[in-house]
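>>> got a predicted structure here, sequence first:
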Amino acid sequence: MPQSTNAQPMTLEQSPAAMVPLCGRDTTDGYDVVIVGAGFSGLRAACELQQRGLRVQVVEARERVGGRSCAAMLNGRVVDVGGQWLGVDHQRLRALADQAGATIRAQYTTGDKLIADAGVVRRYRGLIPPVSPLGLLEFSAALARLRRLQSLVPADSPWQAHDAATLDAVTVQQWQARWIRTAGGRRLFDAALRAVLCTEASKLSMLGFLHYLSSNRSFEYLVSADDGAQAHVIEGGMHALSRHLASQLHHGVSYETPVLAIEQHANQATLRLAGGRLLSERRVIVAMSPLLASRIDMPGISVERHALGQRMPMGSVIKCLVAYRSPFWRASGLSGEFVGSDSLLSPVFDASPADASHGVLVGFIDGARALRWSADAAARRRAVIESLVHSHGPQAADPIDYVDQDWTAERYSLGCYVGVPTPGTLSSLGTALRAPSGLIHWAGTETAEAWCGYIEGALQAGERVAREVAAAMA
């Protein structure tokens, strides 16, 4: 049986044509815009600006493109150990997949789902797992209340919501304590919240939570694999689409190029790179999470923008994929989908290839549990298999391959899926998310005006910042 491995970023995209070394460049470089970060947002911005006739350079600290999407190998097949799903109405991402010639297929959902609550595993159908009758009633009522509240929070400017400061002063845990009283209802709500934002209810501002719901339709949409955020997958992996974007750039991507500082002058910004190299351009786009952006020394940016990095930590998650000789759960009439309030691995989905030549379960260790299991990869692998045996039965004890990606330990992500607004953040600092700081402009999915937290939002933010920069340079 293969040994447990941590996912290593794939470097298939690093053909000589795609890599542009920066060694020896220490003067004005002849580009109009430099983009820091080669995730989907930075790459989309680069393509948009290039189409407008501007010369663009993309620099990336990692040895790959894709940001919080990443590829690995599992049983001889490329799999996503980062962003994976194409949601309903993710129109930009669907169009990108079409342009890249990728095949889109539905997430496998045929059969019953599984839930483990208070140690008992049960089958169910429908969107909301069954807990106690009263707990189910409370949870349903809470969802209805959330829909009403999120309708009052603008997706593009949550700080303008009525009573924004009041909502921002309350944690989701405090709200939950008022409206969900049963233990079963609370366990179900906490499991769903961790699955969506990879954090604990005590860490998240209520305004931040409502903004996320408003930006992504509803709580129900976010947890749905039938007609929601997990509706479709990309054959060959989501990460291939970031490579497709990078292949369109005339000047490629400069890999392994961390930016240490950005200084602004009258009409020029100078970037200090690792190794002491300098890069000078007319405008800069920082396409990173607020947390990562705050690690760059940027004299002159607003105090509010810098503070966002301290007040929006990343969610914590480890993504795990386990391969089997066959998708054995299907023979029992199961979809593979599982949620467990006390389970190490939750949620879980079927990630088997289209031809079902072997089976794959993909699951997540999220929130505080991800931090606890980050240190010991071998122990984590054993615990993941044990969790799947408990949820999916004894056949889960015999995998043929395993891979995981600990996003909390990834130095150029520091977590996933998205920056989490702590209490008091959006109402006091939210306007700084997108507001330019002199010659520096901001992208990344956290700055999206819709679909925040998703690749769709990253693409939207890239298009928005490209328009903004083009207008500023006109």
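Received it, and whenever you're ready, just let me know what you need.

>>> CA only for contacts and neighbour counts going forward, please
OK.

>>> for residue 413, the count of nearby residues, please.
19 (other Cα atoms under 10 Å).

>>> identify the residues contacting it.
67-68, 292, 407 (Cα atoms under 8 Å, 6 or more residues apart in numbering).

>>> likewise for residue 97?
Counted by Cα under 8 Å, 6+ apart, residue 97 has contacts 103-104, 234, 241.

>>> who wins on neighbours among those residues?
residue 241 (24 neighbours).

>>> which strand or helix spans the residue positioned nearest the centre of the chain?
Geometric centre of the chain, nearest residue: residue 417, 3.0 Å, by Cα atoms, centre = their mean. Following DSSP states H and E, one finds residue 417 outside all helices and strands.

>>> against that first model, consider the following:
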Amino acid sequence: MTAPSAPRGSDGPDDVDVVVVGAGLSGLTAAHRLRQFGFTVAVFEASARVGGRVSSAEVDGVHVDLGGTFVGPGQDRILALADEVGVERYRTYGAGDNVIRWRGRSRRYRGTVPPVGAGLLDVGRIQLALDRLARTVPCGDPAAAPHATELDAESLGSWLRRSRASAAARDLIAIAGRTTWGCEPDEISLLHAVHYIHQAGGLSSMLDTEGGAQEEHFVEGSHEIAVRIARGLGPALRLDAPVEQVEASADGVVVSSVGEAVTARAVIVAVPPALRGRIRFSPELPPRHAQLAQRWPAGVLSKAYAIYDEPFWRTRNLSGQGLSDTGPVFITFDASPPGDGGPGVLLGFIGARYAREWDDLPAAERRVRALSSFADLFGSRALDARGYIDQRWGAEPWVGGGPTAAPGPGVVAPYASALVEPVGRILWAGTETASRWTGFMDGAVRAGERAALEARRLVDTSARDTDMTGDGE
């Protein structure tokens, strides 16, 4: 691999201007923008592939997104980046009726909120209460919310019980929580939940398909965005190169991986919060920053895809979108390629307590259970899949879970600021550090762009200081 060029505007010993740790969407976006600013970069990725929590596979000739999949209105930065690199998108299929299997019965429905008997009105009441509470939490600064400590002291589950939510409302919110954070309502801080809801524009924006965050997905797949950015980085990108140590001083940083050390003016660490703890920092990080890695674990979410000769559910006027209160698959989407004549693809999510059991099963049994869940919703034809694949994000050693961090009660108000607060020349990225659409692909891109701007200011300031002292002459 060719050696990186000297930093822009400097004759000093630095190898590059900025090192980026992590080649997920956030780290790749940061590196891409820095290159556009005219800076040199080195990107270290621990795994053998780029993308982080976006990944893809070909199953029986059909492309599937194993990680982040959907995009919707308001997610301007991921949409702009996809347009920039030429990845197209198409609308998620939603024509016809949705289906729900609830309390042992299956029924059809339209819209986001399914018919759950007398609990339907209560679902609306709880949604309004959560949206109202969410609007009191400043985006990007949950600790500044009125009564932040009190909100952080309880879980979403305890708030639901305290609010006398019906069993149906609690179960529906649990499905949303398993998909959104990969955890049960009792495992997530109420402050984090309502902050997340606010920065996504409300529960409807977060959960809806048409007009919401699941409105579209990418023709070539979300992972293709990462692949195309990585291709442009060339030898600046190192794969299979976990960063072992970051040594920081007033003048710069030294980032060490297996058999290589690179010096720079700044480093952007773009990995999930829990994985920050795998890197040795010298000097040690301030206590709040160091403790964050221990207290902001990833959720547990898995995905299952079944491939069919055709989207047979459409002939019954079904959308492919379904909900189940039994699992292991508890929510589904039609993820078929664009057009009506091609293969049919069902996508199912398995999260939180369901994933913790399902992820330990042998591959053959996982397939049987996932297809059985599809059959419960769409009939016995769902058992006859010509192709199948699943992705267990909790088993990914350099991701650690998904889809995002799931902090429990008591750790959001004291630690949230450490997600993004720089430590000298150490800057932070990753979807969890975004002030809007955190946990989504759009949040990852926003965070990468914000970190790139911070790095530009830091490097430019360093260059000016060097010129003023005469060391750069």
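Happy to help now that I have it. Since the structure is predicted, the reported quantities are computational estimates derived from the model, not experimental observations.

>>> quick one: which of the contacts of residue 413 of structure 1 hold up in structure 2? List them.
Contacts from the contacts of residue 413 of structure 1 that recur in structure 2, judged by both residues aligned by TM-score structural alignment, their matches' Cα atoms under 8 Å, are 67-68, 292, 407.

>>> quick one: map residue 318 of structure 1 onto structure 2.
Taking TM-score structural alignment, residue 318 of structure 1 has residue 302 as its aligned residue in structure 2.

>>> for residue 334 of structure 1, same thing?
Aligned partner of residue 334 of structure 1 by TM-score structural alignment: residue 318.

>>> burial measure for that match, as a count.
Residue 318 of structure 2: 22 neighbours (other Cα under 10 Å).

>>> again, but for the one 10 residues further on
The tally of other residues near residue 328 of structure 2 (other Cα under 10 Å) stands at 24.

>>> distance check, whatever residue of structure 1 lines up with it against residue 452 of structure 1.
Aligned counterpart of residue 328 of structure 2 in structure 1: residue 344 (TM-score structural alignment). As judged by Cα to Cα, to the nearest Å, residue 344 of structure 1 and residue 452 of structure 1 stand 26 Å apart.

>>> if we can go back for a sec, for the residue nearest to the centre of structure 1, list the residues it contacts.
68, 197-198, 314-317, 453.

>>> please point out which of those structure 2 shares.
Under both residues aligned by TM-score structural alignment, their matches' Cα under 8 Å, what those keep in structure 2 comes to 68, 197-198, 314-317, 453.

>>> could the residues you listed go into TSV alongside distance to residue 438 of structure 1?
Output for those, formatted as TSV (distance: Cα to Cα, whole Å):
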residue	distance to residue 438 of structure 1
68	27
197	32
198	33
314	26
315	29
316	32
317	34
453	26
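
>>> quick one: which of the residues you listed is nearest to residue 40 of structure 1?
Using Cα to Cα, residue 68 is the member of these that lies nearest residue 40 of structure 1, at 8.7 Å.

>>> helix or strand for that closest one, which one?
With DSSP H and E as criterion, residue 68 of structure 1 is part of no helix or strand.

>>> which non-adjacent residue is nearest it?
residue 82 (5.7 Å; Cα to Cα, 6 or more residues apart in numbering).

>>> map the one you found across to structure 2 for me.
Checking TM-score structural alignment: residue 82 of structure 1 goes with residue 67.

>>> measure that match to residue 133 of structure 2 for me?
In terms of Cα to Cα, residue 67 of structure 2 sits 30 Å off from residue 133 of structure 2.

>>> what of residue 287 of structure 2?
Separation of residue 287 of structure 2 from residue 133 of structure 2 (Cα to Cα) stands at 30 Å.

>>> count the residues that sit near residue 400 of structure 1.
Residues lying near residue 400 of structure 1 (other Cα under 10 Å) number 18.

>>> gap between it and residue 359 of structure 1?
Taking Cα to Cα, one finds residue 400 of structure 1 at 10 Å from residue 359 of structure 1.

>>> please apply the same query to residue 139 of structure 1.
Counting by Cα to Cα, the gap from residue 139 of structure 1 to residue 359 of structure 1 is 33 Å.

>>> now do residue 112 of structure 1
17 Å.

>>> just residue 104 of structure 1 next, same as before
For residue 104 of structure 1, the distance to residue 359 of structure 1 - Cα to Cα - is 19 Å.

>>> wait, is residue 404 of structure 1 part of a strand?
Yes: per DSSP: H, G, I helix; E, B strand; the rest coil, residue 404 of structure 1 lies within a strand segment.

>>> grab the nearest non-local neighbour of it.
residue 320 (4.2 Å).

>>> please apply the same query to residue 218 of structure 1.
Residue 218 of structure 1 sits nearest to residue 147 (Cα to Cα, 6+ apart), 6.6 Å away.

>>> show me what contacts the counterpart of that neighbour in structure 2?
Aligned counterpart of residue 147 of structure 1 in structure 2: residue 131 (TM-score structural alignment). Listed by Cα under 8 Å, 6+ apart, the contact set of residue 131 of structure 2 reads 194, 197-198, 202-203.
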